[in-house]
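>>> Could you look at this predicted model? Sequence included:
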Amino acid sequence: MNPVRIFISSVQKEFADERAALRDYLRGDALMRRFFEVFLFEELPAADRRTDVAYLDEVRRCDIYVGLFGNDYGSENTGGLSPTEREFDLATAEGKYRLIYVRGTDDAARHPKMRALVHRAEGGLIRKRFNTPSELVARLYAALVEYLEEKQLIRSGPFDAAPCTKATLDDLDPERMAWFIRTARATRRFPLAGDASPAELLEHLNLLDDGRVTNAAVLLFGKKPQRYLLSSEIKCAHFHGTEVAKPIPSYQVYKGTVFDLVDAAVDFVLSKIALSVGTREAGPQAPVRYEIPKEVVAEAIVNAVAHRDYTSNGSVQVMLFANRLEVWNPGTLPPSLTLEKLRQAHGSVPANPLLAEPMYLAGYIERMGTGTRDMIRRCSEAGLPEPEFAVSDGFRTIVRRVQGGEEPSGKTSGKTSGKTSGLILDMIRRQPEITIPEMAEALGKSTRAIEMQLAKLKQSGKVQRIGPAKGGRWEITEGGDE
């Protein structure tokens, strides 16, 4: 999120100590600097524009106007108004959130125009009095925490249940919501009818807060979620070695809904790891096995997306090295869980419950806390070491790859480069009569994705279709055998 901009208005000389104290506190406190950015006119660099124009422009840009009123009124313009009063008037006219602090209790000692300004401010605002800079800091801190709660930037409830302040229903994608209803009905017997409206879906999933769309609604169904929640993207990188090093051979930043992000990141990893395609000796479907089980890759990425801290500026990172897969997210374990408990039967404690429930309904996650144990079991079955889990500056899942080019036990022959087009060519070599739906099922892709890959292969002269759609076969041309 963009920082909340604070403009501090006062007679500079009279409030030099207070202005410095507020600046240092707002920039030094962990909570304050996370949300707020303070502007002081004395820090504005020299520029070729009039002073009065410059500070009034800053009032227009600010979100919160903080007025410090004392005894002095300040220099007056030809109309008899000081900068402080003009700033206050503009903030009022612009509808800014205003906080007024008055130093001292002796109003008789004030300049008559400042006394009048204090009384005018009292007519429409609750103002606080203070005597020392420390008192001022304490009062402003309390007011800013109240502001954050009022704007629901901080709250006792989960982040995903808070309204996405600048998003509206028009920012949600009806087609994505219709897809969700169809998927959830087929996967979890979702009770809403297939023709249910977007409003009915949002109400059913508790994704509205007094008619406002929540952060979860934007993450699940937004047309452009990163417009409002920038760090919700996923960064994927592939390194040939075992450490982070530049240049990065392959680097992608994915945007979209949480469903889009998971699908894209999983595809990124699967396209970079080895895949074995067996024969049809054991049945009509050729067996396909990835070097790291697809379910393990998906579980690690889904957990990172569903349970991360969305208030952090960090993004989920998926890093594939020569010897391991690492998935990192800016989050931590809930107090009731430990790293040891992840390896045992444990309850499900989602950090973002309104986000996790729809992901469960769409079949992306399980609700019973079985995900990490399933990862351990599947890695063991594939002949891989157990996944590692760690909490330091975030939560990290590490899945070890097979060392030295050896294949896990029980793995079939025919290891390929891992790219989808190469895998398609490999399947055609083994079984020329293979159908597009069979390719899609074997590779875990949609039929549309396979059709697009085949179209590219045809266009590049690497493959051609012989005979009709039913009963025909594929043929690899000379270019496809290079």
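Everything's here; your move.
>>> When you work out contacts or count neighbours from here on, use the C-alpha atoms and nothing else.
Fine.
>>> How far does stretch 222-233 sit from its chain's centre?
Counting by C-alpha atoms, centre = their mean, to the nearest Å, stretch 222-233 is centred 7 Å from the centre of its parent chain.
>>> Against that first model, consider the following:
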Amino acid sequence: LDLLPAVHANLQSGPPRGPTFCPHPHSQGNVTKAGLLVAGTYPQQFYPKLFIDMAVYAGTRKGTAGSLRFMDRTICEGTLGEMISDAVAAVAKNLRRTSTVQGVSRVDSLEIPEEVLREAIANAVIHREYGDRFCGQSIAVDVFDDRVEVTNPGGLYGGKTRENLFDGSSRCRNATLVKLMSIVPLPDGAGSPAEGNGSGIPMMIDAMRAHGLAEPLFCPGFDRFKVVLYRSKIEPVDHGGGLIVTALKHYGELGTRELAERTGLTISQVRSRVNALIAQGELEPTAPATSRNRKYRLSERVE
């Protein structure tokens, strides 16, 4: 907790030199990259590409609006806290809002829960790769008609894999940065963006479920990480068959029990409808019927 005053005291020393994240910002009288990003006046003076690029597209993919490349675009600069707050606000103004009456008050709700947006963007900012090879890459927040995608440079770190991503444990690539961000509140008053206890992903999943939305889709890659937040709700249609198709559009591949959990159908209902959809050529299994790993996905003609 004694790091922040030293960071402020050394911000006039010039651009960061030496290791990417030195644990002792005052050891040589030079500001570190972590200190500059958390408490600097304008970090992009030294790292022009360390910003968040928020863009809104017409349709469900890039390049579908002819000569109109963007419906809206915001470059979010400043400290990490300022970038997070500005990016959340920029996305929120491009999402729908709903109003409900609770007692004598009207409550406005964002289409995607604001706490989920903030968590996804904060994770991208805090856990991205800040090594010299990646400093020319910005974070992308892309808003489409059916989803919001948050993509940051750098893959999973410290033994994190696709399989253990949801176990509630935290593996920190940028330890000094997380420590600083845990004591610096966001400019919009939303509190600290870094808890460091692994609770962020479970919270995102629970919040999306509570709003009737598909769970976030986490897409780790070799040198990048993407989170997909779906905007549209899954509605019950045509006695279960449509529910299964809609769920697979959101999740990609699901087993029988997973389909039952996502759709509210019983196991036997899922099996009968899956068999009918396979016979119609709309679904295809990923493994033989005897395999415990058998899942289902949409056939190419449905996708």
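Now that the structure is in, tell me what you want to look at. Nothing here was measured: the structure is a model prediction, and the numbers come from that model.
>>> Quick one: map Ala210 of the second structure onto the first structure.
Alignment note (TM-score structural alignment): Ala210 of the second structure maps to Glu381 of the first structure.
>>> same deal with Ser109 of the second structure?
Ser109 of the second structure maps onto Arg289 in the first structure, by TM-score structural alignment.
>>> you'd agree that match is up against Thr279?
No - here Arg289 of the first structure lies out of contact with Thr279, judged by C-alpha atoms under 8 Å, at a distance of 11.8 Å.
>>> The equivalent of Lys235 of the first structure over in the second structure in helix, strand or coil?
If you follow Lys235 of the first structure across to the second structure using TM-score structural alignment, you land on Asp53. In three-state terms, and counting by DSSP: H, G, I helix; E, B strand; the rest coil, Asp53 of the second structure is strand.
>>> And Ile234 of the second structure, how close does it get to Ser169 of the second structure?
According to C-alpha to C-alpha, to the nearest Å, Ile234 of the second structure stands 30 Å off from Ser169 of the second structure.
>>> ok, these two, which is more surrounded?
Ile234 (18 against 15; other C-alpha atoms under 10 Å).
>>> so the more buried one touches His211, yeah?
No - using C-alpha under 8 Å, Ile234 of the second structure makes no contact with His211, being 10.4 Å away.
>>> For Ala306 of the first structure, what is the corresponding residue in the second structure?
Under TM-score structural alignment, Ala306 of the first structure pairs with Ile126 in the second structure.
>>> That match belongs to a helix, doesn't it?
Yes - counting by three-state DSSP, Ile126 of the second structure is found in a helix.
>>> any idea how far it is from Ser169 of the second structure?
16 Å.
>>> now swap in Gly63 of the second structure and tell me
Taken as C-alpha to C-alpha, the span from Gly63 of the second structure to Ser169 of the second structure is 38 Å.
>>> try Lys93 of the second structure
Relative to Ser169 of the second structure, Lys93 of the second structure is positioned 33 Å away (C-alpha to C-alpha).
>>> Arg289 and Thr279 of the first structure: who's more crowded?
Arg289 (20 against 17).
>>> Spatially nearest residue to that one, not counting backbone neighbours?
In space, and not counting its chain neighbours, Arg289 of the first structure is closest to Ser276: 5.2 Å by C-alpha to C-alpha, 6 or more residues apart in numbering.
>>> State the helix or strand in which that neighbour lies.
Assigned by DSSP states H and E, Ser276 of the first structure belongs to strand 275-277.
>>> Please enumerate residues in contact with whichever helix or strand comes after that strand?
Once the chain leaves strand 275-277 of the first structure, the next helix or strand it forms, by DSSP H and E, is strand 288-290. With contact meaning C-alpha atoms under 8 Å, 6 or more residues apart in numbering, strand 288-290 of the first structure is reached by Leu270, Ile273, Ala274, Leu275, Ser276, Val277, Gly278, Lys411, Thr412, Ala442, Leu443.
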